[in-house]
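Novice: After the sequence you'll find the predicted model.
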Amino acid sequence: MGWRVGLLVAWAGYAQVRGFLWEGGQPLSGQRVWWAGTTMGTLTDSAGGFSLGWPPQWPAWLRTDASPDSLTLSGPPEAPVVWDLRSPVTRLPTQVIAEEGPAVKLSPREPQAIQTWSRQALTAAPCCNLSEAFEGTALVDASYSDGGLGLRQLRLLGFEPAHSPLSYENKPLSMGLYRPWAAAFLPALWVQSLAVAKGVGSVQSGYDGAAGQIQVQYLSPEEETHTIEAFARSTGELLLASRWQGRLSRAWAYTALTNAGGTPWQTSFLQDHNGDGFLDVPLYQHAHALGKLYRRDSTGGLTEVEVEGLWDYRWGGQVTFRRPAQIATLQAWGTYQEAAWVQASARRGWVFSEGRGLSWLAQARLWDSQLQAGFNRYGARQPLLWSQLLYRQPLGDTRWLLQLGVEGRGAYYAESLQTWHGYDTTWRRPEGILGGLAELTLTPTPLLSVVVGSRIDWHSYWGWQAVPRLHVRWQYAAAGALRLSGGRAWRVPDPLAETFPFLFSSRLWKMHFPGWPAVEESWSYGFFWQQSFSVGGGMLRLSADGVQAHLRRALLWDIERPGQIQVFSADRPVLHQTLYGEVQYELPDRLRISFSYKHQEVWWPLSPGRVFRPLLPRDRAVFWASWLTLSRRWQADAIVSWTGPQRLPATWESPQVSYTPAYAILTLQLTHRIDQWEIQLAGENLNNFRQSLPVRGAEAPFAPTFDAALVWGPIMGRMGSLTLRYTW
């Protein structure tokens, strides 16, 4: 009898569960599969196959990085397990946004290097809008651009914000004059996941985007859940957001999203930590709502209608500033902006036999804003229409895929600028763009894919513009891939909208544009490498990226002379070079550690000659550690971000070029989940680092030496926040 027991134990030690991981019938390679609650895991091969030893006990649950769901096995299977994932996924030919997965994921299967962020990653740091969601990575910067209204814009791989367009569900968001505020006005609660596409993107995403694209996926209307979220920060900021999802009938689903709040208290104690008499953060009142109706038919086609609107009023300046009349009487220096935005969009999709499909997207919006900073005034109003029609057709079998499209855009620009020294300019221009695109995807084997795309657009002022692009992916191992990308991008800059943060100063303005701004074109190239290893029961993921772009007629601003700003199109090429690396180690369901580092070289031709781009760090690094209990009830996140020195142009106080000190910021957050509640307590900038002299000439704000636009670090010191989230 003893030898039988020994034989049984020995056999159990070698017993294996074999299976295949698929997604919609297609194999998923290079994905981690493990038994929940254990360190027993492996990677799927090129056919999606995997083999695991028996779990410690039955029933057992299989988990994978590719899905938030698990597969339950009540006992040893008699045949290979086939796990076909069919979670809701929004697909673009070169982009995938999964419903949820690991906190940060980089798939080796996509032609373009795309890093997806789940909701768990987006809420790992105090975050009430998208511009605050990237604290845990050096890939995207979101620093303040001024000391007045506290505008934060996203810089992908160190490029300018305009070089990495923001879109949601395949529709443009940061388009036109609304671009500077697109990320700051997008509530974090509305976002299910996002994808950061590194390097020049697909021609379907547009003719711009030299650095890449950030694609946001809103919460799915097919989930019948409701959430209310309350957010409070020690600066006096209060926000209340909600999401309501359900069904009106068996065919139609709906989503209603709201976000409202502001800063009801204005005191030196809450908002003036450095004691210079100026508010360290802007105060505001804000309301934002979105409604969506959604229907999916039996063939897989869909119909979607969406309406969205927001109103925002914010102000800053001296602590004593309360109303605009105080500016005219020189009682207090202040700045304020009132903005409104309405948008309606529609989507219709048809699915035919043999993999063919047709989709139509349309969008109409109106943006209106009025801003005053001291005696400087800027007004902007823009109606805009956009539409795209795409057709998808496999050629022969699924190894060849052709996509054809037509896209059109019409807008009217109405801008005005009046400065304190009498500079007055008004821009009135209609714009029409119509173009066609074609993209061919070749996948001869699961290990190699090539995407060749081209589009040609006609601009109502600048005429024809061609955009060729190429993406190549070589998956040299089950968990390793190398990608190459290259192509052209172009755009017509918006000089006033892209430089208005310098209105928060007494600088003398000069715009060097006799008519339309010149077309800014770029040729961008990049390599993107990733590799994963199983180490110590966890997964070690390595990635390295390099991007280089040559820009012609780039929109630049020159603030090298104290008290002046000149905005112009460069007559010499501008070179952007960025190296980015990231190391991640993850123990499933327990611990995730990441370290990311970015080095960038951006040289501008300005009045002193060729100089490094002002107010941009050459080096940046971020360390992020996240710990999660097996019950998933407790989660702790620690983020340390380090920013290197930045070039500071000459000022009235310092007539020589100087460099800011390097600094680090510590952020801690503790999350507790119990039943339907989620509670988050966070501390930001716990080491209390603050920029010295964020407002220059604060003692005489109406004098020519005043400048609140040279912001290179945090203005507000140590902060605390509390988030309460209830879902049912």
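Specialist: Arrived safely, thanks for sending. Residues are numbered from 1 along each chain as shown.
Novice: From here on, just use CA atoms for contacts and neighbour counts.
Specialist: Will do.
Novice: Leu508 and Ser654, how far apart?
Specialist: 18 Å (Cα to Cα, to the nearest Å).
Novice: Counting neighbours, go ahead and name the busier of those two.
Specialist: Neighbour totals were compared for Leu508 and Ser654, and Leu508 leads with 17 against 11 (other Cα atoms under 10 Å).
Novice: Wait, that one touches Pro562, no?
Specialist: No: in this structure Leu508 lies outside contact range of Pro562 using Cα atoms under 8 Å: 9.4 Å.
Novice: How is Ile715 assigned, secondary-structure-wise?
Specialist: coil (DSSP: H, G, I helix; E, B strand; the rest coil).
Novice: Count the residues that sit near it.
Specialist: By the criterion of other Cα under 10 Å, Ile715 has 26 neighbours.
Novice: tell me the contacts of it?
Specialist: For Ile715, the contacting residues are 147, 274, 280-281, 690-691, 694, by Cα atoms under 8 Å, 6 or more residues apart in numbering.
Novice: Presented hereafter is structure B, for comparison with structure A:
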Amino acid sequence: MQGLRYLFVLLGIILATNYNAQVKGKVVEISKKSDTTIVPGVVVIWEGSAIGSTTDENGNFTLPIFSETNRLIISSVGYENKTITVMDTSKFLLLVLKSGIDLNEVEILYYTNGTEVSYLNPIKMEMLNERSLMKAACCNLSESFETNPSIDVNFADAISGAKQIQMLGLSGQYAQITKENMPYLRGLANNYGLSFIPGTWIQSIQLSKGAGSVVNGYESLTGQINTELQNPESSDKLNFNVYANENARNEYNLNLSHRFNPKLSFGLLSHMSYNPLVQDLNKDGFADIPTGKQYNFMNKYAFNNGKNFEAQVGAAYVKDERAGGQYAGTVKNYNDTVPLYKIGIDNEKWEVYSKTGFVFKKKPGTSMGLQLSYLDHNQTNFYGNNKYNGLEKTFYANYIFQGILGTTNNTYKIGASFMNDEVKESFNLYKFKRLEQVTGVFAEYAKNYKEKFNIVAGIRVDQHNYYGLFVIPRLHLRYAFKPTSVLRFSGGRALRTANIFTDNSYLMASSRQWYVETSDLAKPYGLNPETAWNYGLNYTQKFKINYRDAYVTLDLYRTDFVNQVVTDIDYNTQEVHIFNLKGPSYSNTFQFEFNMEPRKRLFVKMAYRFVDTKMSFKEGLMQKAMVSKHRAFINIGYETKNSHWLFDFTTQYNGAKRLPGTETNPDEYQRAAYSPDYFNLLGQITYVTKIKKADFNIYLGVENLLNYKQTNPIVSGDMPYSKYFDASMVWGSIYGRMLYMGLRFKIK
């Protein structure tokens, strides 16, 4: 019977454990006379697990984050056990005990500067928590990286309003973007999916560069960005946010959670946004930002029996519509004999998922589970005369078993995954469909030696119905010269199927003719998969300045493509050529980052990044277009002593970018070979107060403070149906200065 029980659990539940990050804290005791003393020997353990720690002689503790729960059990001799809820695992926890009474009087205090980097994790991971997301408007995931130097955010083209990110000098599709550690931004979602996760839904973002864990799949070429959404067990009972900006964009977000009983919780995340205003501030005849509306809902249920079983199920639906292009009021000397150039973008997506887990209490550190999800995404777009239709249906399953070998210094993960991805697409005369079926197994071993040396070695083997059998190895090493001086190395291979239309949808806003140069008709689009090796070094040094923590981090990464699907728009100004790589293609990235707190509650982050990205086009090895070689960044944050006022200001320097060649165009439709370098300044002021038991915030901010705009972003904007029309040559801001304001209201 016991075996049948375990088999049932194996088939129906998910493991959501995550040992990649650490939570740190300290336990102190306040006596009746208000004296403060440290408390050694206090046991701190994640509820329903064997993952725990004991405070040392200084009252400090460190334990791995256990993503199955956010509830800690605190126990100490002479006290009753107490369970507390940790709202943000990236923050340092100060647990305050009151002497003479039980642990019902535990108080949790937090300290954070918004972004945390673990010194114990062999994988360098940045944790962006809610404090970091409050630094800017962060209306959706694409805008959540404005104050982070590792990610570039740019407009994809001059008329759709879509934003894209770059990581390690390569486009966002080369990063594995997951939602609660399950695949998210892939396939049809590549072009607009970043706008489908509202900022108020996000609890935290984990960002890691280079090779990721084999547990999460084979597609991570440049890194992983994982988004954790609000958990109904720990989120606010009510969180309401309203936002409006200068373009009349208005958003309304309402998050609700309710705990029916100690075991069952409910959460509802909702979002509605509207863009009603047509504006043409750069006077190119096209609306700078498309009008449109989005309805977005997610329903989550969480169950925890308090012993060894935990489950989460949910469903989500999003409807996103946009309309833009030319309007009679934006075109000079409008004549209705010439049709206006219009665009229309329509996305409808729904998904269901489950996440559950089982812990073997009789076997410490041993657990297992299964991740399940299904999505249906329908996309219908038109850009002038170009028409695109796509339909994707994806089923995903991932089983993980985790255990220890002797002690928790030796852990392992083994498991299997399956993905069934059905895609149908049509673009003008092109019609493609594919059914990818991938079955994989993986194993990962982690060794910790006295917190001085760590190794995480993983391998996965996948059987792909188009590409056959392929092997993905990954390796992560960490060596601590001192607890404050850490060197890391990462290396590994990755593979992905190129989605030639959604990866390059910005080129649909042009008159270019598309040519897909197939090499093997038995494979998707007739092209080979993209494969690459990524290697990285990271050094982090922590020290004190004026008795306060500061750190310097150096990153050096190289992505080396074995095969790449190249999109060449330099060979002919009126054409798009897509073909398999013939020659070298690589990206080298160096980044320096310095963080300090020069005065109490004043945080300063400075960074510089150099990127060298080249690939082989038809005319030879060339610098990748639209990538700044040099980028610098300064972020300053300050909060007043009473925490009522929060100030944040960011300066971004964007170096020159190579632009695609236009020398064969008529003189009036030619562009320079390189864009100018420019600065982008953004800032926000937030007022924080309480109304009875509720938190109330008002914020006022500005983007692009200097009102810098790209001149003539659209080639042949006066004749959009000519063969020279191209709205994809965007390297800077289209709209200019953008003021915004909003309010947040929370009931915990």
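Specialist: It's in. The shown structure was predicted, so the numbers you read here are calculated from the model rather than taken from an experiment.
Novice: re earlier: which of the contacts of Ile715 of structure 1 are conserved in structure 2?
Specialist: Contacts conserved in structure 2 for the contacts of Ile715 of structure 1, using both residues aligned by TM-score structural alignment, their matches' Cα atoms under 8 Å: 147, 274, 280, 690-691, 694.
Novice: how about the helices in the stretch 1-150 of structure 1?
Specialist: 2-14, 119-122 (DSSP state H, counting those that start in this stretch).
Novice: Those into CSV, with extra columns for mean neighbour count and distance to Gly435 of structure 1?
Specialist: Listed next are the helices of the stretch 1-150 of structure 1 as CSV, based on neighbours: other Cα atoms under 10 Å; distance: least, Cα to Cα, whole Å:
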stretch, mean neighbour count, distance to Gly435 of structure 1
helix 2-14, 11, 61
helix 119-122, 21, 35
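Novice: Rebuild those as TSV, extending it with distance to Phe527 of structure 1.
Specialist: Shown next, in TSV, are these (distance: least, Cα to Cα, whole Å):
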stretch	distance to Phe527 of structure 1
helix 2-14	42
helix 119-122	25
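Novice: Let's check: the centremost residue of structure 1 is which one?
Specialist: Residue closest to the average C-alpha location in structure 1 (Cα atoms, centre = their mean): Ile214, at 4.6 Å.
Novice: distance of it from Val200 of structure 1?
Specialist: Noted for Ile214 of structure 1: a distance of 12 Å to Val200 of structure 1, by Cα to Cα.
Novice: which neighbours do those two share?
Specialist: Counting by Cα under 8 Å, 6+ apart, Ile214 of structure 1 and Val200 have no shared contacts at all.
Novice: The stretch 351-500 of structure 1: helices as residue ranges?
Specialist: Using DSSP H, counting those that start in this stretch, helices in the stretch 351-500 of structure 1 cover 495-499.
Novice: Run through the neighbouring helices and strands of the helix or strand where Thr227 of structure 2 lies.
Specialist: Following DSSP states H and E, one finds Thr227 of structure 2 within strand 223-229. Contacts defined by 3 or more Cα pairs under 8 Å, 6 or more residues apart in numbering; DSSP states H and E place strand 223-229 of structure 2 against strand 176-179, strand 202-209.
Novice: Just tell me what Arg553 of structure 1 corresponds to in structure 2.
Specialist: Aligned by TM-score structural alignment, Arg553 of structure 1 pairs with Asn563 of structure 2.
Novice: repeat for Glu678 of structure 1
Specialist: So Glu678 of structure 1 corresponds to Asn697, using TM-score structural alignment.
Novice: Enumerate every residue touching its match.
Specialist: Neighbouring residues of Asn697 of structure 2 by Cα under 8 Å, 6+ apart: 686-689, 743-745.
Novice: can you pick the most crowded of those residues?
Specialist: In terms of neighbour count, Thr686 stands highest of those at 23 neighbours, by other Cα under 10 Å.
Novice: Now do the contacts for that residue.
Specialist: For Thr686 of structure 2, the contacting residues are 645-647, 697-700, by Cα under 8 Å, 6+ apart.
Novice: Of the residues you listed, which belong to strands?
Specialist: Members of these lying in strands (criterion: DSSP state E): 645-647, 697-700.
Novice: Just confirm Glu143 of structure 2 contacts Val153, I think it does.
Specialist: Yes: between Glu143 of structure 2 and Val153 a contact is recorded at 7.4 Å, counting by Cα under 8 Å.
Novice: Look through structure 2 and tell me its longest helix.
Specialist: In structure 2, assigned by DSSP state H, the helix with the most residues is helix 2-12.
Novice: Alright, that wraps it up for me.
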